[in-house]
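> Test case, fold it:
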Amino acid sequence: MLRIDGLTRHFGDTVAVDGVTFDVPRGTMTGFVGGNGAGKTTTMRMIMGVLQPTAGRVLWNGHEAGVADRRRFGYMPEERGLYPKQPVLDQLIYLGRLQGRTTVDARRVATDLLDRFGLGERLTDKLESLSLGNQQRVQIAAAVIGGPELLVLDEPFSGLDPVAVDSMVDLLREHTTRGVPVLFSSHQLDLVERLCDQLVVLSRGNVVAQGTVEDLRRRGRVLHRLVVGGDAGWVRDLPGIHVVDVDGPTALLDLGGTPDAGAAATDVVLREAMARGSVRELAEVVPTLSDIYREVTV
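Next up, the predicted model:
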């Protein structure tokens, strides 16, 4: 398991990362989200040892991560690091050998990865001849060529078309199935919401929220949508019911408070609505991840 314990990084008087703490358990996919300048890339660089922390620790399986541990980590940096004028396959074989594979094994794994990303006919092409999306595919292959025990990926889905995203998702899930922890950053919240076992939300160098998608959605304000057969304006006259909006037969209500109070308020609304005519819908409107993200990063 990867544990980030109080990581802090100063650049002069600027605090880029401030006491960040979270876990990435084995076999899980953790989304690392936040706006530009939130501290995600700096945190990832400290995990990989590219930057030294001002304070805090990176723990791997209970001990402080060292050089030998980080050699088994797969890393995809924000600034892509492959050689533009070198053939694609040659680069992956080279990187595989650096991470302990034989030439034969590295060639086999690299060829398989490129095939699954639709680049089987571009093995001898120079990287710079590929589109940006295909270069991204090669960079992903480079991150996993060594059979990593941990994956740290900075914006891995950037520039990928939907087919490539699906291939990338399949690849990551194969790794988590084998117990590999995966930490990745992304601005694509819909994708993060769909893929991740848990999320860590960073703002101004601080963790402002973390947990499963469901945990985060439930921490926000849960509204209720009422749809009746006629006009719903009468809900404004109900005592103790906060009306957020009414539009013809549809009302958006904040029944708030404790679960018991919310249930009692729901009963009041439902009884009154049924007494007045037909009820088409009374359902929770749970906040989306985008809603929660905006709320916690303001």
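> C-alpha from now on. contacts and neighbour counts both.
Fine.
> Would you enumerate the residues in contact with the spatially most central residue of the chain?
By C-alpha atoms, centre = their mean, the chain has its centre lying nearest to residue 31, at 2.3 Å. Residue 31 is in contact with 183, 184, 185, 186, 192, 196, 198, 199, 200, counting by C-alpha atoms under 8 Å, 6 or more residues apart in numbering.
> Please name the nearest non-neighbouring residue to it.
Once flanking residues are discounted, residue 31 sits nearest to residue 199: 4.7 Å by C-alpha to C-alpha, 6 or more residues apart in numbering.
> what's the answer for residue 123, then?
Counting by C-alpha to C-alpha, 6+ apart, residue 123 lies nearest to residue 89, which is 5.0 Å off, once chain neighbours are set aside.
> can you list contacts of the helix or strand harbouring that neighbour?
Taking DSSP states H and E as the definition, residue 89 sits inside helix 88-98. Defining contact as C-alpha under 8 Å, 6+ apart, one finds that helix 88-98 is touched by 82-83, 102-103, 106-107, 110-111, 122-127, 138, 141-142, 145-146.
> Apply 6 Å and report the result again.
Applying C-alpha atoms under 6 Å, 6 or more residues apart in numbering, the contact partners of helix 88-98 are 106, 107, 110, 123, 126, 127, 142, 145, 146.
> tell me which element the last one is part of?
To tie it back to what came earlier, the one meant is residue 146. Following DSSP H and E, there is no helix or strand that holds residue 146.
> cool, and the fourth one?
Following DSSP H and E, there is no helix or strand that holds residue 123.
> Check the gap between it and residue 59 for me.
Computed with C-alpha to C-alpha, to the nearest Å, the distance linking residue 123 and residue 59 is 37 Å.
> So which elements touch the next helix or strand after the helix holding residue 89?
Using DSSP H and E, the helix or strand that directly follows helix 88-98 along the chain is helix 103-116. Under the contact criterion of 3 or more C-alpha pairs under 6 Å, 6 or more residues apart in numbering; DSSP states H and E, helix 103-116 touches helix 88-98.
> Another for comparison:
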Amino acid sequence: MDQTSPPNDTRPLAIEARGLVKNFDGTLAVDGVDILVPEGAIYGILGPNGAGKTTTLRMLLGIIDPDAGVRKIFGNDRPHEIAKLVGYLPEERGLYPAMKAIEAIAFMGALRGLPLDQGRARGLELLRKHDLDHAANKQIRQLSKGMAQTVQLLGTLVHHPKLVILDEPFSGLDAINQGKLERMIRELADDGTTVIFSTHVIHHAERLCEGVAIIAGGKVPYAGSVEAARDRIPAQVRLETRERDGKWREALPADTRREGDFFSFPLPDSGIEDLLRSLIEGNAGIQSLSIERAGLHDAFVHIAGEAAARAIEQDNANENSL
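Model prediction:
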């Protein structure tokens, strides 16, 4: 199976998971998961609800132990010993409704060893940075859903973790707050923080991630770079010519399809140069030519299968209907 780190990537690993297995009452939830995440990367675990994403994250964090396999964070196979280096936002959001926003942030920092007064000072800085300082002394119950989720995220970051793990962080956010969260994730990575998040929304992973693990039915059929995943499907050439026929057509690949005024075919392994030469010499009259690479959604369907793709689309539809 492909791995996240290319052979020439010399960065140390923030996360190393090999052969993770977890059963719940005889049901195999995670079956032999391998994931490698280099330090400073943004990494996505991509799959439908129920695929095993949350279970995998909880094993990495040491919240639950695997039945088999090895997981290490920064080289340590005892996650609890380095909990202060990790920030974790669970899928089940939860803050004390009567607690003030600034106190909630400081409290979450204290759980990771940050003194309360330092947590309040850092929390106020974070709230100001995200234009939420006016909410510092408001109770969580007085905040909008998006603001409350932002407060919980800031509490996840207040102790300056080296690794941030976010379980479905975009769930329930509107488009504006999703954009803000994407910017926050990029800023964390720019500062050298490793970010790993689970999601069933493919476009977030495609925009943000250096590497992804595609998970379906508790298995990971692919773990590697986003680029390599997309390259599993050959790029498609779309060609429009002024002439409709001529000897130049012999140069087109055998699997060329005619789509209205266009010819479509996979990009030849040898590239496009020889074909272009034949088209020009044959006076085909090139009107337009584009090379279209597959997106991560197409790669997901190709790798995980139609059933997993339908499940992920249903998850998105269910969330959008709420």
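> Can you pull the TM-score for these?
For this chain pair, the superposition-based TM-score is 0.88 by TM-score structural alignment, normalised by the length of structure 1; 292 aligned residues with a C-alpha RMSD of 2.5 Å.
> tally of neighbours for the residue nearest to residue 123 of structure 1?
Using other C-alpha atoms under 10 Å, residue 89 of structure 1 has 22 other residues around it.
> Just give me the match in structure 2 for it.
Superposed on structure 2 with TM-score structural alignment, residue 89 of structure 1 falls opposite residue 102.
> Next, the contact list for the residue nearest to residue 31 of structure 1, please.
Residues counted as contacts of residue 199 of structure 1 (C-alpha under 6 Å, 6+ apart) are 30, 31, 210, 211, 212.
> Mind checking which of the residues you listed land in strands?
Judged by DSSP state E, strands contain the following of the contacts of residue 199 of structure 1: 30, 31, 210, 211.
> Just the buried ones from the residues you listed?
Buried members of those, counted by 16 or more other C-alpha atoms under 10 Å: 30, 31, 210.
> before we move on, what SS does residue 240 of structure 1 have?
coil (DSSP: H, G, I helix; E, B strand; the rest coil).
> That one: neighbour count?
11.
> Where does stretch 69-87 of structure 2 end up in structure 1?
Going by TM-score structural alignment, stretch 69-87 of structure 2 sits over residues 56-74 in structure 1.
> And that stretch, end to end?
OK, stretch 56-74 of structure 1 end separation, C-alpha to C-alpha: 22 Å.
> what does stretch 195-209 of structure 2 give?
With C-alpha to C-alpha as the measure, stretch 195-209 of structure 2 spans 9 Å from end to end.
> okay, that stretch sits on what stretch of structure 1?
Residue span in structure 1 matched to stretch 195-209 of structure 2, by TM-score structural alignment: 182-196.
> How about stretch 287-298 of structure 2?
So in structure 1, the equivalent range for stretch 287-298 of structure 2 is 280-291, judged by TM-score structural alignment.
> Next: stretch 141-150 of structure 2.
The alignment of stretch 141-150 of structure 2 onto structure 1 (TM-score structural alignment) spans residues 128-137.
> what's the spacing between that stretch and its chain's center?
23 Å (C-alpha atoms, centre = their mean, to the nearest Å).
> quick one, what contacts residue 87 of structure 2?
156, 161, 164.
> Which residue in structure 2 aligns with residue 119 of structure 1?
Match for residue 119 of structure 1 (TM-score structural alignment): residue 132.
> that older thread, include secondary structure when you put the contacts of residue 31 of structure 1 into a markdown table, please.
Listed next are the contacts of residue 31 of structure 1 as a markdown table, based on three-state DSSP:
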| residue | secondary structure |
| --- | --- |
| 183 | strand |
| 184 | strand |
| 185 | strand |
| 186 | coil |
| 192 | helix |
| 196 | coil |
| 198 | strand |
| 199 | strand |
| 200 | strand |
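> Can you tell me which of these carry over to structure 2?
When you map these onto structure 2 and apply both residues aligned by TM-score structural alignment, their matches' C-alpha atoms under 8 Å, the shared contacts are 183, 184, 185, 186, 192, 196, 198, 199, 200.
> Identify the farthest-apart pair in the residues you listed.
186 and 198 (13.4 Å; C-alpha to C-alpha).
> between these two, who's got more neighbours?
residue 198 (23 against 20).
> need the contact list for the closest residue to the more buried one other than its chain neighbours.
In this structure, residue 198 of structure 1 finds its nearest non-sequential neighbour in residue 212, 4.1 Å apart by C-alpha to C-alpha, 6+ apart. Neighbour list for residue 212 of structure 1: 197, 198, 199 [criterion: C-alpha under 6 Å, 6+ apart].
> just to revisit the earlier point, compare the contacts of residue 87 of structure 2 and tell me which has the most neighbours.
Within the contacts of residue 87 of structure 2, residue 156 tops the neighbour count with 25 neighbours, counted by other C-alpha under 10 Å.
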